[in-house]
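Visitor: this one's structure only:
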């Protein structure tokens, strides 16, 4: 009987090739099909391209893998995760904006002096090995104040309100509120939802003159826009209210612009 001798090198190559078949991940990857900011009860804005945070947990509420934090960005006509999410078990996805690589969800610190909008998904999106494609809807967590003065340019708006706090992206709850002066350099102001007590808006015009208007007892709700229209009296020393309206926060061009940075 003849002996068959197989070179050792060939054995090693064969073993290496066979091992490659199990190196890759076989679990499905999570995909983002779309991401929208809901602008009214029945409408939604167009896609935007800023990074969106993704906090992913197990069904029990524990981080999915590691810290449980990913981000998604809109590039070349499609949404892409910063690193793959292999869906090995059922879980929940909480989306939020703005995103930072230093985030430690679910509770994030907020500084209202930065006047950055805050968005969150309000309701978690479920994932499972057989359901990995998500359409993310984001909602406004803050309230927006809009002030105009007939025939004048508003160059500043200020209100004593929560200036620092912590925001839970899973529950939408604001905690550890610290009061201070929140200021903008135009007629729009983002504020943490709250009920005002003995507070006044300070309105600055291009001339440098400042005027006040009481908002005592006003309840500013999340996702709502409060519009105040004024005119100066004949002596130009007081503001006269023309109209006050409250409506769902609808995105305008400036809002879309800063989401696209």
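Guide: Here it is on my side, so go on. Treat the numbers as computed from the prediction; the structure is a model and nothing was measured.
Visitor: C-alpha from now on. contacts and neighbour counts both.
Guide: Fine.
Visitor: residue 155: how many residues sit nearby?
Guide: Around residue 155 sit 17 other residues, with neighbours defined as other CA atoms under 10 Å.
Visitor: longest strand in this protein, by number of residues?
Guide: When secondary structure is assigned using DSSP state E, the longest strand within the chain turns out to be strand 154-168.
Visitor: then this one, side by side with the first:
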């Protein structure tokens, strides 16, 4: 496994500027005019980095980024996560936009762990920047960030893409379940490893999404409920984390939603 010590220094500033100049001069006249007319991005204190090597463990990746950028000034924070939505991305924050702009100019395209980094300015300030510049506003800043996250949860293009793929896979899995009047023998719960998605079976065919939302929202961190149009007796319930899903599963397994049939709840297969 590669580690932070294996990261070499980025190309010299002059070399990086030469690469950029070559790319601009190589464009045709129309492209050059468009580039000149396009609004320039506003420099901020935080850089948004994409195309990072997803095979590198998060602690090693963060240490490598910190070591790479510290030569340009103090690095306030490095944020990177291993979840599906944020994989291959990171944020690096500096005390000023000037430092961030210099780092972007000189490091953009540097092949960190074999993949050239794509760098741009972040659209919003990071927690570390707000804490440094205006510490009295940090609580309000976090509240605004969480509100924005909730409002855009269902319209984020990347999330919608992953959701569409996941729902297609679930539809395929549901379609593959053979229709039989004989009782279906379920895999015992202990053979299904815990995760944040619950698989509901033996639901009344008249069940609605609102009914399931009302039932499962009694337990914190509910993310969404997904019904399967072609199989009305099954559904998927997703929580924000594995622990919350486990609490809901333990509480509602064998619950009689219609007063008769018991709901079978297991962890979903990955």
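Guide: Now that the structure is in, tell me what you want to look at. Note that the coordinates shown come from a computational prediction; the quantities given were computed from them, not determined experimentally.
Visitor: so what number do they get for TM-score?
Guide: In this superposition the chains share a TM-score of 0.27, using TM-score structural alignment, normalised by the length of the first structure; 128 aligned residues with a CA RMSD of 6.5 Å.
Visitor: sorry, back to before: and after the longest strand of the first structure, which helix or strand comes next?
Guide: The element immediately downstream of strand 154-168 of the first structure (helix or strand, assigned by DSSP states H and E) is strand 174-184.
Visitor: tell me the helix or strand right after that next one.
Guide: Taking DSSP H and E as the definition, the helix or strand that follows strand 174-184 of the first structure towards the C-terminus is strand 188-191.
Visitor: would you mark the buried spots in stretch 156-173 of the first structure?
Guide: Across stretch 156-173 of the first structure, burial judged by 16 or more other CA atoms under 10 Å covers 156-167, 169-170, 172.
Visitor: biggest separation within these, which pair?
Guide: With CA to CA as the measure, no two of these lie farther apart than 156 and 170, at 33.1 Å.
Visitor: before we move on, the earlier item: tell me the one of the buried residues of stretch 156-173 of the first structure nearest residue 244 of the first structure?
Guide: Using CA to CA, residue 157 is the member of these that lies nearest residue 244 of the first structure, at 16.1 Å.
Visitor: outside of the helix or strand that contains residue 80 of the first structure itself, list whatever touches it.
Guide: According to DSSP H and E, residue 80 of the first structure maps onto strand 78-81. Outside of strand 78-81 of the first structure, the residues that reach it under the criterion CA atoms under 8 Å, 6 or more residues apart in numbering are 31-34, 70-74.
Visitor: what residues sit buried inside that strand?
Guide: Counting neighbours by 16+ other CA under 10 Å, one finds that the buried residues in strand 78-81 of the first structure are 79-81.
Visitor: redo these as TSV? Include distance to residue 140 of the first structure.
Guide: Compiled in TSV, those are given as follows (distance: CA to CA, whole Å):
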residue	distance to residue 140 of the first structure
79	21
80	23
81	22
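Visitor: so which of those residues is the closest to residue 213 of the first structure?
Guide: Of all the buried residues of strand 78-81 of the first structure, residue 213 of the first structure sits closest to residue 79, with 44.3 Å by CA to CA.
Visitor: show me what the longest strand of the first structure is packed up against.
Guide: Contact here means 3 or more CA pairs under 8 Å, 6 or more residues apart in numbering; DSSP states H and E; on that basis strand 154-168 of the first structure packs against strand 107-111, strand 143-149, strand 174-184, strand 188-191, strand 200-205.
Visitor: if we use 7 Å, what do you get?
Guide: strand 107-111, strand 174-184, strand 200-205 (3 or more CA pairs under 7 Å, 6 or more residues apart in numbering; DSSP states H and E).
Visitor: out of those strands, which one sits most buried?
Guide: Comparing those on average neighbours per residue, with mean count of other CA atoms under 10 Å, the densest one is strand 200-205 at a mean of 19.
Visitor: could you check the angle strand 174-184 makes with it?
Guide: Taking axes from the mean of the first three to the mean of the last three CA atoms, to 10 degrees, one finds strand 200-205 of the first structure and strand 174-184 inclined to each other by 30 degrees.
Visitor: strand 200-205 of the first structure: what's the following helix or strand?
Guide: Past strand 200-205 of the first structure, heading to the C-terminal end, the next element that is a helix or strand (DSSP H and E) is strand 210-214.
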